[in-house]
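Student: Sequence plus the predicted model coming up.
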Amino acid sequence: MTVTTKKIELYDTTLRDGTQGEHINLSVQDKLLIAQKLDEFGMDYIEGGWPSSNPKDEEFFIKARQLSFKHARLTAFGSTARFVKSVESDPNLLGLLHSETPVITIFGKTWQAHSEKSLGISDEENAELIYRSVAFLKQQGREVFFDAEHFFDGYKNNPEFALKMLLSAVEGGASRIVLCDTNGGSLPHEVTDIVSRVLAVTGVPVGIHSHNDGDLAVANSIASVMAGATHIQGTINGIGERCGNANLISIIPNVMLKLQRSFTFVEHLTQLTSLSKFVYEILNMPSNTRAPFVGKSAFAHKGGIHVSAVMKESSLYEHINPTQVGNRQRVLVSELAGQSNIRYKAHELGITLPEKSELFKNIVHHIKELEHEGYQFDGAEASFELLLHKEIGNFKPFFEVLETKVHIESSKNAKNVDQAVLKVRVGEEIEHIAADGDGPVNALDKALRKALIHFYPEIKSIKLVDYKVRVLEEKRGTSAKVRVLIESSNGRFTWGTVGVSTNIIEASLHALEDSMNYHLFTLKASAPAAKQVPQG
C-alpha cells in the first residue's frame, strides 16, 4: 500500500453533482451563498455547475465573477468533445471556456462498454477524443482535471483500456486524474488496490469521486487516501443523484482526526456542524439528526449505564470530543434513563437537586411511568424541566384550566370557524373565556391567551412555531392515544412541550399549558422577588 504525507485537496461538487439528487433544487442566489460558505470553510475547489447544460449555471458563473474567494478556485464541469474532428468548435468545450473559471473538469469514458455502446467509437478514437479535449482546454490557459467516468467498473472489466484512457488525459495535460465510482458499487479493498495500481503508472496526483449506492462512498474515499490519493471529491451532507455522493462532512473529520492527515486550508473543524446545517437550511430540508459527527443525535446518550460512564469519562462512549466538530454532548431522558441521566440533565439545565437517592429514584420512576403512557421528553425539554422543578418543590402552575369545551363547525358553503370555551383559575379569580380559531388547537391557544393576558401580559411574546401529532397505538384506530409536541418561541429562544391523551384536544391543551407555564416560570425565576406574581 502506498503511504503519503502530502496534504489532501478538497473538491466540492455540491452545486453541480449535488443538485442532481431528487428533491434538490438551488436558485442562482442559493448557489452563490453556498459557494461563499464553502470558501470560508476552506475548500480548495468549488464546482459551480455545467455551463453548457442550462441557463441557471451560465448565470451562476457570470455572477460568481463578482465573488472574491479567499481559498477556493471555482471550477466549471463538462464532458469531452463529441467528435474528434470538431474539438475546437465543440459547443460544450467553448461553453466551459466562456465560464472563465481558472479550472475546468471534464469527464470521459473509461469503461470500454460505454465507449463502444454509448459513443459508438473505437478504443483509439476514444483515447484521441480525451487527449485532444484536454489539450485544447490546456492550450487556452486553463488547468484541466479529468474525471474518469465509471473508472472502477471499467478497470475491473478491462484494465488495459481504462489505464490507456487515463494516460491519454495525462498526455493531453491534465493535472489531476479523478477516478470515479459512478455506479457506487465498489468495495474499499477494490478501491485500495486499483488506486495503488493507477498511482504506479500515471505520474500526476490522483483523486476519488465516489457515489453511495453501496453505502460505502465515505469508506471508499478514505480507502483511496490510504492508498495514496491526494484529491477528494464529494458534496456537503452527501446529497446527489440516486443514493448520493461521498459525504464531505464525514470524510473531513475522519481524515483529520483519525488518519491525522491535513487538508490545504481546513485547519479547524469547529465550523463543520454549522456548515452542514447551513446547506440544509438553504436547501429547505430538515437536518439529518442521526448524521455522524454533526447530527443532533451523534453524541446523544439515552441508556442509564451509558450516561453514568460518560459522566466519568466521555471517551468511554464517544469516539471524539463533540466540540471538535462544533457539536455538543446531549443526554436524553426516557424510559431507559437512570439516575445518571437525571443528574446530568439537571446540571445541564442549571437545576440543583438535593443529594437524596430516594428523590432520584422517585423522579426516574415517575418519568418511566409517563413514558409508558406515551410521553416523550427527547423533544420536550421544557416539560421535563418543569417536572424536575415540581418534584423538588420549586414550581407550581401559574394557572389551572378547570373546564374545556371545543365546538367544531364544518360547512361546505362557509369558512370553518372552531370555538374553544375555557374556565381558567388564576389565584382566587376565575376567567370564563371563549375564542374562535382556525381549527380547534388554534381556538384553544387563543382562548388560553385571552384568559391569561390580564394576569400575565408577558405571554404576548409567545408564538407557536411548530405542532406535531403522533398516533401511539395505531392498531386501536380512532381510540388510540396521541402525543402532541409543541414548539414555542418568544423571539429570543424556543422550547418544546408535550401532552398525551386519547383526546387530541386534551393532549394539545396539556402541551399548551406547559408552554405557557414554562415561559412564565423562566421569567419569574429571573425577576426580583418583589415583582413576582403569586403562583396558582
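Tutor: Sure, I can see it.
Student: going forward, measure contacts and count neighbours with C-alpha atoms only.
Tutor: Fine.
Student: ok, the spatially most central residue of the chain - contacts?
Tutor: Centroid-nearest residue in the chain: residue 287, 3.5 Å away (criterion: C-alpha atoms, centre = their mean). By C-alpha atoms under 8 Å, 6 or more residues apart in numbering, the contact list for residue 287 reads 276, 277, 280, 281, 295.
Student: take the one below as the second:
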Amino acid sequence: MSNASREKIMIFDTTLRDGAQTRGVAFSVEDKIRIARGLDQLGVDFIEGGWPGSNPKDVAFFHEMKKAPLSRASLTAFSSTRMKNMAVEEDANIRTLCETGVPAVAIFGKSWDLHVTEALETSLDENLAMVSSTISYLRGRFEKIIFDAEHYFDGFKADRGYALAVIEAAASAGADWIALCDTNGGSLPSEILEAQEAAAARVTVPLGIHAHNDSELAVANSLVAVGAGARMVQGTINGLGERCGNANLCSVIPNLELKGNFRCLPEGQLEKLTHISHLVSEAANRSQPDWLPYVGRNAFAHKGGIHVSAVRKNSRCYEHVSPELVGNDRIVTISELSGKSNVLEKVKKLGIDLSDDPKRTAGILKAVKELEARGYHFEGADASFELLSARELGTLKDYFTLQGFRVLTWAEGDGKSWSEATIKAAVPEEVSLSGGYSDPVEHTSADGSGPVEALDRALRKVLEKFYPVLGTVKLSDYKVRILNEEAGTNATTRVMISSTDGVDHWTTVGVSDNILDASWHALCDSLIYKLKKEDESRRHSGGGSIEEDKEVAYAAQN
C-alpha cells in the first residue's frame, strides 16, 4: 500500500531533550547536530532540540542550527509555561525561547492538581492562567505550538474535570497540538484509552501521545492512543529517556507503518531506521542493545536448527516482517544447537554453496559441536567460524606457523608490572615468484603492559615484515570468561577478542585451561582473518596477491 493512501501520523522526536536525560548519556553540541541531521534525513516531522532556558549547551545548539537549517523537520524548542504570578513577557525562559528562531515550540504545563498545589505551590486558577497566557503570547511568534499536558493521565485519574480544563485552556489559547503525557509511565492501555477519548470529546485540537516506559508499556500505550485518535507520537530513538525511558520510536514507527494503515515517514525512508538507531547509540557512547525489536542484531537472528531450516524455506515462518524493510539483516548463528541448515545458511553468506555437499556440511557441523563442547562460542565470533569452515574445507592458507612462545611478567617494588613475550614463528613459502625463500623463521621479543599486549606486539613484529597490511589492525576489545568456576585455578578460560582495521570489525575466540594459550589462539585468528579477507579482496579486484607482498618484503630485508 502506498503512503499516499495512508493516514499521516506526526512523529515528534525528543531524543535530544528527553533522551538526553538518560542516566550516563551526555550529548555534546556536535553529537546533537549530527543526530538532528540524521533524524531530518530519516524524515521525522519535529525534532525537539532541548530547553534553551535551562543550560548553555542547548543555547549553543540552537545557535549552531541557525547556520544550516533542517530540510524536512521542524526544529522545536522546549520550555515551560510562564512562572507563577509573573507577566509572560517578563519571564526569562520565554524570552530565551523567542530568541532561538525555531519554527516550533513545545510548552509543558501541569495538568495534575497534585503538581499544581504541591510542586508549583500555586492555585488551580493561576495554573490555568499560566497555560493560557503563555500560549496566547507565543501565538504568532512561532509557526507551530505544541502543548505538552504534563501528567495528564495521572491528573485525569485524580481529578478528570481539572485535567480536561487544562487542555481546554491550551486549546482556547491557540495551541496547534496537545500532547497528552504519561509522565510517570504508570498508566495501563485501558487507562490511556479512556482518558484519550475524554480529551477528544472536549477539544477539537489534534491530540498527541507522550509516553514513558516505567511500566514497560510506552510503545503499547502509544499505539493504543493512536488507535483512539492521536495523530502525533512523541518518543525517542532506542527508547532513551529518564528513568526507564520514553516510547521507542524504532518500535512505534514500524508498527504503525507495517502493521497499521498509517504513514509516519516519507516513502522509502523506513529502511534507514536501523542506521539512525546505531547513530544514536554511538553518539550516546553506548553499545547498541542487541535485543531491540526491529533494529537490534538479535531482532532477526536464528539459532535453533529447526528454525533456520524453516526460515530458509520461507522467512515468514519465524519472522513477523522482513529485516530489509527496516534496514536490518538476518543473522544465522552457529552453536551446539545448530543443524545443517544453520551451516548451509551461514556459509552461503560467505559465498560458499554446500547445498549439494552434505559430507562437508556435516564435517563443519561436527567440528562446531565438538569445539563448543570444549567451551568455544561461535555465536558471537563469526570470524572464527569463517576460519573454521575454511580449515574444514581445506581452503585456508598457511600464513604463518608458531614454533613456540614464552611470556615473562615482572613486578617491581613500586607495584608496577610489565610483561615480555618471546616468540619463534615461521612464514612459509607458498608462492615463489623469483626464486623465493623457504620458511623464514623469525625469533623476536617485545614488551607490553600485560602479557596479551606483549604477545600481540611480538607477533606483529614478525608478521608485519611480510604482511604490512596487518599494521591497520587494532584490538578493540578483550573479554575473558571462566567456564567452570568450580575447577578453581584449573578452570577452562574462553577469550574473545574484537578487532578492527578502521572499516570492518570482527571477533575471534580461543579456549584453553591456560589463559595465555586461549588469548594466543584468539589473537592469531584475528590476524589470520584479516589476511584471508585481504586475499579475497585482492582476487575480486584483480590486484596483486598477498604472497607478492611477502616476496617483496622478504627481498627488501635481505
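Tutor: Good, I have the coordinates. Just so it is clear, the model here is predicted, and its values are computed rather than measured.
Student: After superposition, what's the TM-score, could you say?
Tutor: TM-score of the superposed chains, computed with TM-score structural alignment, normalised by the length of structure 1, equals 0.93; 532 aligned residues with a C-alpha RMSD of 2.3 Å.
Student: picking up where we left off before, now, of the contacts of residue 287 of structure 1, which are buried?
Tutor: Among the contacts of residue 287 of structure 1, the ones that count as buried by 16 or more other C-alpha atoms under 10 Å are 276, 277, 280, 295.
Student: What about the residues you listed, which are in helices?
Tutor: If you go by DSSP state H, these have 276, 277, 280 in helices.
Student: Reformat the buried ones among the contacts of residue 287 of structure 1 as a markdown table; add distance to residue 117 of structure 1.
Tutor: Formatted as a markdown table, those follow (distance: C-alpha to C-alpha, whole Å):
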| residue | distance to residue 117 of structure 1 |
| --- | --- |
| 276 | 40 |
| 277 | 42 |
| 280 | 39 |
| 295 | 43 |
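Student: Which element, helix or strand, includes residue 467 of structure 1?
Tutor: strand 463-471 (DSSP states H and E).
Student: longest helix anywhere in structure 2?
Tutor: Per DSSP H, structure 2 has its longest helix at helix 515-541.
Student: Now do the buried residues in that one.
Tutor: In helix 515-541 of structure 2, counting by 16+ other C-alpha under 10 Å, buried: 515-532, 534-535.
Student: now swap in stretch 465-479 of structure 2 and tell me
Tutor: So, applying 16+ other C-alpha under 10 Å, buried residues of stretch 465-479 of structure 2: 465, 466, 467, 469, 470, 473, 474, 475, 478.
Student: can you check stretch 336-346 of structure 1 too?
Tutor: 337, 338, 339, 340, 341, 342, 343, 344, 345, 346.
Student: repeat for stretch 168-178 of structure 2
Tutor: Going by neighbour count (16+ other C-alpha under 10 Å), the buried part of stretch 168-178 of structure 2 is 168, 169, 170, 171, 173, 174, 175, 176, 177, 178.
Student: Between the residues you listed, which sits nearest residue 264 of structure 2?
Tutor: residue 177 (16.7 Å; C-alpha to C-alpha).
Student: Just give the nearest non-adjacent residue to the closest one, would you?
Tutor: residue 146 (4.7 Å; C-alpha to C-alpha, 6 or more residues apart in numbering).
Student: and the one you found, helix, strand or coil?
Tutor: Assigned with DSSP: H, G, I helix; E, B strand; the rest coil, residue 146 of structure 2 falls in the strand class.
Student: shouldn't it be in contact with residue 180?
Tutor: No. Using C-alpha atoms under 8 Å, residue 146 of structure 2 makes no contact with residue 180, being 10.5 Å away.
Student: Show me where the stretch 101-250 of structure 2 has its strands.
Tutor: All strands of the stretch 101-250 of structure 2, identified by DSSP state E, counting those that start in this stretch, fall at 104-110, 144-150, 177-182, 207-211, 232-235.
Student: Tell me which of those strands approaches residue 69 of structure 2 most closely.
Tutor: Comparing the strands of the stretch 101-250 of structure 2 under C-alpha to C-alpha, the one sitting nearest is strand 104-110, at 12.9 Å.
Student: Tell me the gap between that closest one and the middle of its chain.
Tutor: Remark: strand 104-110 of structure 2 is offset 29 Å from the chain centroid, using C-alpha atoms, centre = their mean, to the nearest Å.
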